[in-house]
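Undergrad: dropping the sequence and predicted coords here.
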Amino acid sequence: MNTLHVKKGDTAVVLSGKEKGKRGKILSVDPKKGMVVLEGINMVKCHTKPRRQGETGGIIEREGALRACKVMRVCPKCDKPTRPAHKLLENGAKATVCKHCGETL
């Protein structure tokens, strides 16, 4: 089982590529392929055919997948991109914390 440093629903910033510096909410994560889909980032055009009678075809714009290594999670408290650190809590549970402000993510 592969694990990623980002989860669905997190806010992330793009580190490299044509969309560098843009922020978006993570819509889906595929740990097996190491890919993530961010809201409003890496828009691709899909040519669709009508499948049923009465349905319209055309060119639809939707979000494309990015490699997970090209995005970094943004801390909700300090609003900075941060590499997640892991910390053991008093009750023995693991928590992911921000490297800048120490807030749990």
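TA: Nice, thanks for sending it over.
Undergrad: can we go C-alpha only for contacts and neighbour counts from here?
TA: OK.
Undergrad: so what touches stretch 79-91?
TA: Here stretch 79-91 makes contact (C-alpha atoms under 8 Å, 6 or more residues apart in numbering) with 5, 12-13, 72-75, 94-100.
Undergrad: if we go to 6 Å?
TA: Here stretch 79-91 makes contact (C-alpha atoms under 6 Å, 6 or more residues apart in numbering) with 73-74, 94-98.
Undergrad: try this one next to it:
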Amino acid sequence: MRLRKGDEVMLLAGKNKGKTGKVIATHPRLNKVTVEGLNIVKKHIKPNKQYPQGGIIPITKPIDVSKVGIIDPSSKKPTRIGYKFNAKNEKVRVYKSSGKEIK
């Protein structure tokens, strides 16, 4: 999986198309990422120790990696991720649109 925790991404499809957020968690086996503030659903909870009242709580659900694109800071647009070797012969992630290294 090319995306990592902390990457700034934009949603490319769905009801929140065009919105941005940071990656909170990655799920490589499912090929999904959880993005802060996006794909929020309401979950009905029965009363338990953690939620004594029960009720409806908002939960952030994972989104498929194909539906998000990392934002290139130079153009402020979503782009793809590639890999290159830097001067120290280390494999680093780069933005496909600008060729700059992802920090």
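TA: Right, received. Where do you want to start? Because the structure is predicted, anything quoted here is derived from the model rather than measured.
Undergrad: one step back: neighbour count, distance to I60 of structure 1 and secondary structure added to the contacts of stretch 79-91 of structure 1, as a markdown table?
TA: Converted to a markdown table, the contacts of stretch 79-91 of structure 1 look like this (neighbours: other C-alpha atoms under 10 Å; distance: C-alpha to C-alpha, whole Å; DSSP: H, G, I helix; E, B strand; the rest coil):
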| residue | neighbour count | distance to I60 of structure 1 | secondary structure |
| --- | --- | --- | --- |
| R73 | 24 | 28 | strand |
| V74 | 23 | 29 | strand |
| K94 | 11 | 42 | strand |
| A95 | 14 | 40 | strand |
| T96 | 16 | 37 | strand |
| V97 | 18 | 39 | strand |
| C98 | 22 | 38 | coil |
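Undergrad: pick out the most distant pair among those residues.
TA: V74 and K94 (19.3 Å; C-alpha to C-alpha).
Undergrad: now which residue in structure 1 aligns to L11 of structure 2?
TA: Mapped onto structure 1 by TM-score structural alignment, L11 of structure 2 lines up with V14.
Undergrad: how about the contacts made by its match?
TA: 20-22, 70-71.
Undergrad: and with 8 Å instead?
TA: 20-23, 70-72.
Undergrad: for structure 2, what spans make up the strands?
TA: Along structure 2, counting by DSSP state E, strands occupy 8-11, 20-27, 32-35, 40-45, 55-60, 63-64, 68-72, 77-79, 81-85, 91-95.
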